[in-house]
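# Quick one, what's the 3D model for this:
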Amino acid sequence: MGIDIVAGGRIKKKERLAKTGNPYILLLCKLYKFLARRTESKFNKVIYKRLNMSGRNKPPLSLSKLGKFMANKEGKIAVVVGTVTDDKRLYEVPKVTVCALRFTETARARILKAGGECLTFDKLAMRSPLGQGTVLLRGPVKSREAERHFGKAPGVPNSSTAPYVRAKGRLLGRRGPRHQQQQQQQQQQQHQQQQQPQQQQQKQQQQQQQQQHQQQQQQQQQQQQQLQQHQQQQRGELASEKSQHHQQQHEQQQQQQRRAPDERRALVANGVEEEKGLVNGFASRPEIETIRVSSWSMAPFSLPQEALDFVPHVGTIHNRFQNGDAERMIYCNTELTEVELSWLRRLRQEASSLLPDMEWLPSVTVAAARFLGDVAGDHKIALQRMRDSQEWRLNFFKDGPVADSQIVEDMKLGILYFCGRDHALRPALVIRASRIPPELCTEKCAERFNRLFMFAMEYFLRYMIVPGKIENVCIILDLSNLSYSQVPPLAALMEVKTVLSQQNAGRVFRFYVCNMPFLLRAISGVVQAAMTERQRQKIALITDLGALSKDFALHQLEEDLGGSRPVEKTFLPFPLPPGPFSAGCRSGARRDAVPNVHEILTKAGARGRLWEAARSPEENTRLDFAATAGDILRKCQQGQHHRVNDDNDSNKKNIGSEGHQEADRVLQEGSSEAEEAPRRRMLLPGKRKDEEETEEPRKEEEEDRFSKEEEEELKLRRRRRKEDMRRVDASVLMQGPEDEIRPPQCSWICGSLGRCKVSVASR
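Next comes the predicted model:
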């Protein structure tokens, strides 16, 4: 039976596909296959064909050949489906725009220095989708050394193929085996004659070495005996010193427990207890200075006044995942579970065994519970991580704090900055990778990015948190206009990874990845399918920017991130707007916001403390206020968006000798005004008597806030309350509490959670 040649039965050609595991090349093949199919451009077909070729058919092209081919072709884009390499013989590189699969580090640096541009094929597809204005180049395929040996056999007429030669020695093949034997015998005789005096010398040296070795052994034995005697004496002295040290510690702890509350507050305000005693149950050392912020670089709304009244709900303290896992996010000034307290006791016992050699920074001791939670209570691993973290911090800040004057030029780039807060008052740290300049994408410049990141994190820990309420941060990663050339090298990424790994566990509440490029959007579905349920809830891949309004007020975000603010151009001080912070709020920033509320807390107050079972709840939850707290509280009292506290005595904060008296005066003034005008009573957060009865239903309402099934019901309920509020007369608002509705003018976070309510009479 014959073969139908016309029908193509003998020759069967299949389209060659790229056999590589590189996802970048596979995505480029997918992109140019689409362009070649949907356009009539021969350029796209050639690019697609060359992308699928083997590595042998994608030879490199040197800068000298590139400059030769691009002479007198200004304004054109050189396209190479391969690697562009450097050529040291070329003295001056011309200004060219090159698109290639890969650039060597030296070639890229020389092209950029000459004013040229290095493009990737995804950028080329956006700039020139049909190949207009391009020059398609290809490296020499036959330039490999192996090509010299391909072709006709060596020695055949008209053959230029180079043979494979084992060696090209001068005497190879010219002398017989007898000559070689004679040469070997002569060499052996010469070697024996040379070795005889050497052997005698070696014997003498060995004898001398043996004598010296015996003398050294005798000396070592004598030294060991002396050391053993000295160690025995020291052990007795150390045992007595340790017992005395433990007794002193025990006496100090008993004295601290016997102190009156007023004396203890004064000692904390003056820093005596922190320096001489234990901080969070660990032997402390003076805290180092990490950042230095001038008045011109301090954001006025680093800490909003709403943070004073904010009460975190259960979902803010514990981040619960759909698979049943949970992660504690708030540790300071908050009651810990019995399991967590037992972990903490074992960690302190392990740390006390290191005394008196090891003393801890207060900033490290306050994160002890975070270290334990990250390793599921393994106190030995947690203690080792605490030591590593403290050593890293001491090494990073050994040359002094990171000052705003050191990072002011890098902050102008807008790579990293705080832009606002989410509905739970967590600050949002925006990272825009496309704004990284080429000179920062090197291993040497990773230190500059590390300084930026550490300045932002230390600024957050000092001026933007309230222990027990706000301890976490959200990160918004903007990938718009990001190219492959802006990705730093692996060594630089490893240095940045070292800095990120030294941050305390549980600080980041959620990652938002926005404005993903085409290639990342194409594989985002595959990435999400490979992620666990916990990772999907922790890392949000945002395809629609409107999804951010579920967690942020619109004026807290910029326009290119789905908000209502214009894109920021000044990044120091951090562009932090005031409230309200309710999710989806469109009313804009409030005009009566009180600035510089961050000055209300001292350094120890911003750092917080760990829960102690021996202390009362008031001592565990108190905040350390500065002497200027009274003035700031008075300004906050005059606003119209704070709640009232009737029980002032149970909510007095420990603010030192001067600040405590000032805050007490403000509390008394607030109580007198509250009796005259109940609607204008504004002060520190607390519980009223009529709120104690409704505390448990409110907690259940807060936990169900994120339930999709009851979301519509809550919206209808709030709409009815607003309509009822319009019909209620102002005189009725002053009557006794029987029913509770939310006033329509309350637009801050507590109002959105249903906490800030006004008592009215039932209709």
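
# only C-alpha atoms for contact and neighbour calcs from this point on.
Fine.

# For the stretch 201-350 of the chain, which segments count as strands?
278-279, 282-283, 291-292, 318-320, 326-328 (DSSP state E, counting those that start in this stretch).

# And those: which comes nearest Ala369?
Closest approach to Ala369 among those is made by strand 326-328 (9.9 Å; CA to CA).

# The residue nearest in space to the middle of the chain and Trp392: what is the separation?
Note on the chain: the residue nearest the mean C-alpha position is Leu500, at 4.9 Å, using CA atoms, centre = their mean. Distance, Leu500 to Trp392, using CA to CA, to the nearest Å: 12 Å.

# do the same with Met454
12 Å.

# So for the two, which residue has more residues nearby?
Neighbours per residue (other CA atoms under 10 Å) separate Met454 from Trp392, with Met454 holding more: 18 against 15.

# Now do the strand or helix carrying the more buried one: everything it contacts.
Using DSSP states H and E, Met454 sits within helix 446-463. The contact list for helix 446-463, computed with CA atoms under 8 Å, 6 or more residues apart in numbering, reads 290-291, 302-303, 402-403, 407, 410-411, 416-418, 440, 471, 492-493, 495-496, 499, 598-599, 603, 606-607.

# same for the next helix or strand after that helix, what does it pack against?
Sequence-wise, the next helix or strand downstream of helix 446-463 (DSSP H and E) is strand 473-478. Strand 473-478 makes packing contacts with strand 427-432, strand 508-514 when contacts are defined by 3 or more CA pairs under 8 Å, 6 or more residues apart in numbering; DSSP states H and E.

# wait, Glu359 sits on Arg285?
Yes. With contacts counted by CA atoms under 8 Å, Glu359 reaches Arg285, the gap being 5.6 Å.

# for comparison, sequence B:
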Amino acid sequence: MTKQAKQGWITRAISNVTSRSRKRSQSNYPDLEEELSEVVPPLPEAKSTALFSQDPMKVPCVGGCVELREHSKHLLPEEVVLFEPTDEEMFAEPQARHGSRLIFLNTPLSQTEVDALVALRKEWSSRRGKGRDELPEFIRLCALRVLQHKKFDLSRAMDLMQTCLDERVRRLPLREEDVLSDLSYGAMYWHGRDRKCRPCLVVRIERFAELIKDKERCVRMTIFVLEYAVRFAMVPGRVENWVVLVDFENASDVVSLYQLPSMCLTAKALSQTLESVYCCRMVWVKLLNLPTILSRIVQSVIPTEKRKKVCVVEDPKKELLKHFEPCQLEARYGGIRRDLKGHETYPFRFYPGCRGVVMGAQRLPTCESDRSTTSSNSGSTVDTESEATGTSLHHQTGRKFHEGQLWDTSVTGRWIEEATESSLPPKAAQALSTLGHLVEPCRSLEKWKEPDAE
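Next up, the predicted model:
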């Protein structure tokens, strides 16, 4: 690239960046990107790669999947970006609240939670011995999740921070190309959302037959899948969790006895990734198609306090329709979507109408008669996403939008400014206004798009 061409590229890049809203900006690291642009004009995915090539302590907590080719055209529909969570979606135990939070970002925190964050920063500072209590970037926005997951035990929380560093940060970035062959098995994939707009993770045990032999392959694929949802399918303050279906159909046919030791090690690693590295994200997991004998054993060992979160489902087609619209599920689970083969599961499938209504379009089938028909008649399934035009707002958002902010009132700084620029539901907007920052709630697509017109 000639000097003149490079200068022209930089001028255009600066013009493009300054014309965008700060709310939709692609990075929290303008200095780093400016420095890189003097070397070579980066593609969008190259910027993401660069963010994960620096000091691990500065690696962002969102954005580890890079060089992606395509997404579902219903990945981030209007009904998701405008979802208004109730107390039941904000807290696993609305009456208790403390220690049962589900929504952590772009929302007010209790004084007890703020005090816990202060204590964590002090603990971090004392162990680092550098006199600064700023948490590393890779954990900054996840700090309260880590504390809650470890019952607000500072020592255990510090250990989990190290686990996140070792198990997540040191493996990133993950390029789509590097995990594409493993994704094609269809062992783990996103498919639709429940009625609370939460993405649904489907885990097919029988499809792990080849992957189970290599723990590292399984863990890398799992991190890619989960990282994808955090980066592209979530809306901080509105939708921050997922639900999981673990299907054991035919599992006993593909796993031999001599594979059990390695399978157990791999299962332990996957469990650590799901429960620890991405802690407080899973609302519930349903275990499907367990053999009768195994089902009884599993149910007997699930702790009482976990039975609301982990349960064995006897009749998937009946049980799952209590949580999903038929248009969000494959036919094997009682929905109207075509059952997918392994190689068809990626790019991940998302669909309009997870709450029963496609905004600006006709209503999808939701009545009980529709459900009973679609769940019993395989001929009524529909193919992929062909019945509706693209509605995803994904291309109007950036990494910063999906990061959100942790409203830690013990510190001042960028969270306040960025919170005032965020698209907040009514309760969050009201809470921020009481702190002296008047904010109008965002309840329409027109309001959501306002910053783009600035």
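
# okay, and the helix holding Met454 of the first structure goes to which residues in the second structure?
Residues 215-232 of the second structure are the counterpart of helix 446-463 of the first structure, counting by TM-score structural alignment.

# Which positions in the matching stretch come out as buried?
Across stretch 215-232 of the second structure, burial judged by 16 or more other CA atoms under 10 Å covers 215, 218-232.

# Ok, stretch 197-217 of the second structure next?
Those would be 197-209, 211-212, 215, for stretch 197-217 of the second structure by 16+ other CA under 10 Å.

# before we move on, the earlier item: any chance of a markdown table for the helices and strands packed on strand 473-478 of the first structure, columns distance to Asp388 of the first structure?
Putting these into a markdown table (distance: least, CA to CA, whole Å) gives the following:
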| stretch | distance to Asp388 of the first structure |
| --- | --- |
| strand 427-432 | 26 |
| strand 508-514 | 20 |
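
# closest to Glu568 of the first structure out of the ones you listed?
Nearest of these (CA to CA): strand 427-432, 11.3 Å.

# hmm, back to that, highest average neighbour count across the strands of the stretch 201-350 of the first structure: which stretch is it?
The highest average neighbour count among these, using mean count of other CA atoms under 10 Å, belongs to strand 282-283 at a mean of 24.

# just checking, what packs against that one?
Looks like strand 282-283 of the first structure contacts helix 338-352 (3+ CA pairs under 8 Å, 6+ apart).

# repeat that for 7 Å
Of the remaining helices and strands, none touches strand 282-283 of the first structure by 3 or more CA pairs under 7 Å, 6 or more residues apart in numbering; DSSP states H and E.

# Contacts for that strand, please.
With CA atoms under 7 Å, 6 or more residues apart in numbering as the test, strand 282-283 of the first structure has contacts from 348, 359-360, 365.

# out of those residues, who has the most neighbours?
Ranked by neighbour count (other CA under 10 Å), the contacts of strand 282-283 of the first structure have Thr365 at the top, with 24 neighbours.

# That one matches what in the second structure?
Using TM-score structural alignment, the partner of Thr365 of the first structure in the second structure is Arg140.

# How about that match, nearest residue that isn't a chain neighbour?
Excluding its sequence neighbours, the residue lying closest to Arg140 of the second structure (CA to CA, 6 or more residues apart in numbering) is Cys61, at 7.6 Å.

# The one you found: how many residues sit nearby?
Neighbourhood size, Cys61 of the second structure [other CA under 10 Å]: 20.

# ok, so what distance separates it from Cys264 of the second structure?
Cys61 of the second structure is 29 Å from Cys264 of the second structure, by CA to CA.

# Which stretches in the stretch 601-750 of the first structure count as helices?
Remark: helices assigned in the stretch 601-750 of the first structure by DSSP state H, counting those that start in this stretch are 603-607, 617-621, 629-637, 656-676, 689-692, 695-703, 711-727, 749-752.

# can you name the residues of the second structure that the fifth one overlays?
Mapped onto the second structure with TM-score structural alignment as the criterion, helix 689-692 of the first structure occupies no residues.

# For the residue nearest to Arg140 of the second structure, which residues are in contact?
By CA under 7 Å, 6+ apart, the contact set of Cys61 of the second structure is 137-139.

# I'd like to know which of the contacts of helix 446-463 of the first structure are buried.
Buried among the contacts of helix 446-463 of the first structure (16+ other CA under 10 Å): 290-291, 302-303, 402, 407, 410-411, 416-418, 440, 471, 492, 495-496, 499, 598-599, 606-607.

# which residues in the second structure does the longest strand anywhere in the first structure align to?
Taking DSSP state E as the criterion, the first structure has its longest strand at strand 77-85. Structural correspondence for strand 77-85 of the first structure: none found in the second structure, per TM-score structural alignment.

# Does anything pack onto that strand? Which helices or strands?
Under the contact definition 3+ CA pairs under 7 Å, 6+ apart, strand 77-85 of the first structure sits against strand 61-62, strand 97-103, strand 134-137.

# helix or strand right after the shortest one?
Beyond strand 61-62 of the first structure on the C-terminal side, the first helix or strand identified by DSSP H and E is helix 63-69.

# quick one: that next one to chain centroid distance?
42 Å (CA atoms, centre = their mean, to the nearest Å).

# same check, this time on stretch 449-457 of the first structure
Averaging C-alpha positions (CA atoms, centre = their mean) puts stretch 449-457 of the first structure 10 Å from its chain's average.

# Equivalent analysis for stretch 443-454 of the second structure, please.
When C-alpha coordinates are averaged (CA atoms, centre = their mean), stretch 443-454 of the second structure and its chain have centres 24 Å apart.

# What of stretch 121-128 of the second structure?
Distance, stretch centre to chain centre, for stretch 121-128 of the second structure: 28 Å (CA atoms, centre = their mean).

# who's in contact with it?
Applying CA under 7 Å, 6+ apart, the contact partners of stretch 121-128 of the second structure are 131-135.

# which of the residues you listed lies closest to Leu51 of the second structure?
Closest approach to Leu51 of the second structure among the contacts of stretch 121-128 of the second structure (CA to CA): Leu135, at 17.2 Å.

# Nearest residue to that closest one in space, please, no chain neighbours.
Leu135 of the second structure's closest residue in space is Arg121 (CA to CA, 6+ apart), at 6.2 Å.

# Right, I'll leave it there.
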